[in-house]
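Enquirer: Below is the sequence, then the predicted model.
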Amino acid sequence: MPRSEAHGPGRIDNLSPDQRRAAMQAVRSQNTRPELLVRQTAHRMGLRFRLGRCDLPGSPDLVFPRYRLAVFVHGCFWHTHTGCSRATTPRTRLDYWLPKFARTVERDARAEEALKRMGWKVLVLWECSLRDVPELERQLARATHGRD
């Protein structure tokens, strides 16, 4: 089985296509570590939120109805965080990955615009920025109360 450099320069994918498929299918879309960190931080700050608001465009990860705030917790890889080292593009199957990433970015932009037209504030939190919990608290405070 040939090895491919599918995960960035110098990184070799040692999995077979079936193993890779299984690994990718195991990637969660809800209750991820970054999302749980945001939820724990918001709760600790006394902010109450709702999950799973499928009736809103883009199905935000957290919704703060009192503040009309929709929060999306984006993974840097999946949502192609510009300028982030985690937002790598696989070297193989570019005909699959590039359109997939483009569709995701377009879908995110449409959802954000639709929410704003409905009178909602939108906060996008990137996975790589969540290591700085005090900054996360400042962003949530600004978005909900307009202060630090």
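Expert: Received, thanks. Residues are numbered from 1 along each chain as shown.

Enquirer: use CA for all of it now, contacts and neighbours both
Expert: Will do.

Enquirer: for residue 30, what are its contacts?
Expert: Going by CA atoms under 8 Å, 6 or more residues apart in numbering, residue 30 touches residue 61.

Enquirer: ok, structure two:
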Amino acid sequence: MGKAEKYARGTRSYTMSRIRGKDTSIEVLVRSYLFSRGLRFRKNDKRYPGHPDLVLPKWRTMVFVDGCFWHMHEGCRKFRIPKSNVEFWTTKLLRNRDRDSQQRQDLQAAGWRVIRVWECELAKDRREETLEKLYRHIVAPLE
């Protein structure tokens, strides 16, 4: 006998539609930390490809805080293709990954330093280390 469905029919689609694209809990966590360290930034700036979560013009740096599922974090336990509607999800997630890569290349070509922070790196046991490393990376002199 197969595994019982976690959601009633139609509920999964509604649940997925409620996931926000900005001001997520992990994004707010990163912003709060960097602000408390004295860094000032613009958030979700639509003038740049990919609408970076944080733009730090003084440091010529952009930070993307990405969810492991939505951005296909390879090798992460939080990412796996759903078992239902596999073709749809594979196409969608590959398109996200390819778009992310192109946007990162465009920003780097324009002279921006691009930093990506993964959702799994902000788990409680790794959070402080990740945030401190992010801060040091931002304030490091540009090469």
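Expert: Here it is on my side, so go on. In this text, all values refer to a predicted model and were calculated from it rather than measured experimentally.

Enquirer: Let me see the TM-score of these two.
Expert: Scored against TM-score structural alignment, normalised by the length of the second structure, the superposed chains reach a TM-score of 0.89; 137 aligned residues with a CA RMSD of 1.5 Å.

Enquirer: Aligned counterpart of residue 40 of the second structure in the first structure, please.
Expert: Counting by TM-score structural alignment, residue 40 of the second structure lines up with residue 48 in the first structure.

Enquirer: Kindly report the same for residue 114 of the second structure.
Expert: Using TM-score structural alignment, residue 114 of the second structure pairs with residue 122 in the first structure.

Enquirer: Its match against residue 65, yeah?
Expert: No: counting by CA atoms under 8 Å, residue 122 of the first structure stays clear of residue 65, with 12.0 Å between them.

Enquirer: the more surrounded of those two?
Expert: Taking other CA atoms under 10 Å, residue 122 of the first structure and residue 65 do not tie; residue 122 has more neighbours (19 against 12).

Enquirer: can you pull the contacts of the match of residue 40 of the second structure?
Expert: 42, 64.

Enquirer: please redo it, this time with the cut-off set to 10 Å
Expert: Residues near residue 48 of the first structure by CA atoms under 10 Å, 6 or more residues apart in numbering: 39, 42, 62, 63, 64, 65, 66.

Enquirer: Just want the most central residue of the second structure.
Expert: The geometric centre of the second structure, computed from its C-alpha atoms, lies nearest to residue 66 (CA atoms, centre = their mean), at 1.0 Å.

Enquirer: distance of that residue from residue 127 of the second structure?
Expert: Spatial separation of residue 66 of the second structure from residue 127 of the second structure under the definition CA to CA, to the nearest Å is 14 Å.

Enquirer: what about the match of residue 114 of the second structure, helix or strand, and which?
Expert: Here residue 122 of the first structure, judged by DSSP states H and E, is contained in strand 121-126.

Enquirer: For the next helix or strand after that strand, buried residues please.
Expert: Heading C-terminal from strand 121-126 of the first structure, the first helix or strand you meet, by DSSP H and E, is helix 133-145. The neighbour-count check on helix 133-145 of the first structure (16 or more other CA atoms under 10 Å) flags 136, 137, 139, 140, 141, 143, 144 as buried.

Enquirer: okay, and helix 133-145 of the first structure goes to which residues in the second structure?
Expert: Under TM-score structural alignment, the match for helix 133-145 of the first structure is residues 128-140.

Enquirer: Tell me where the first structure has helices.
Expert: All helices of the first structure, identified by DSSP state H, fall at 17-25, 33-44, 94-117, 133-145.
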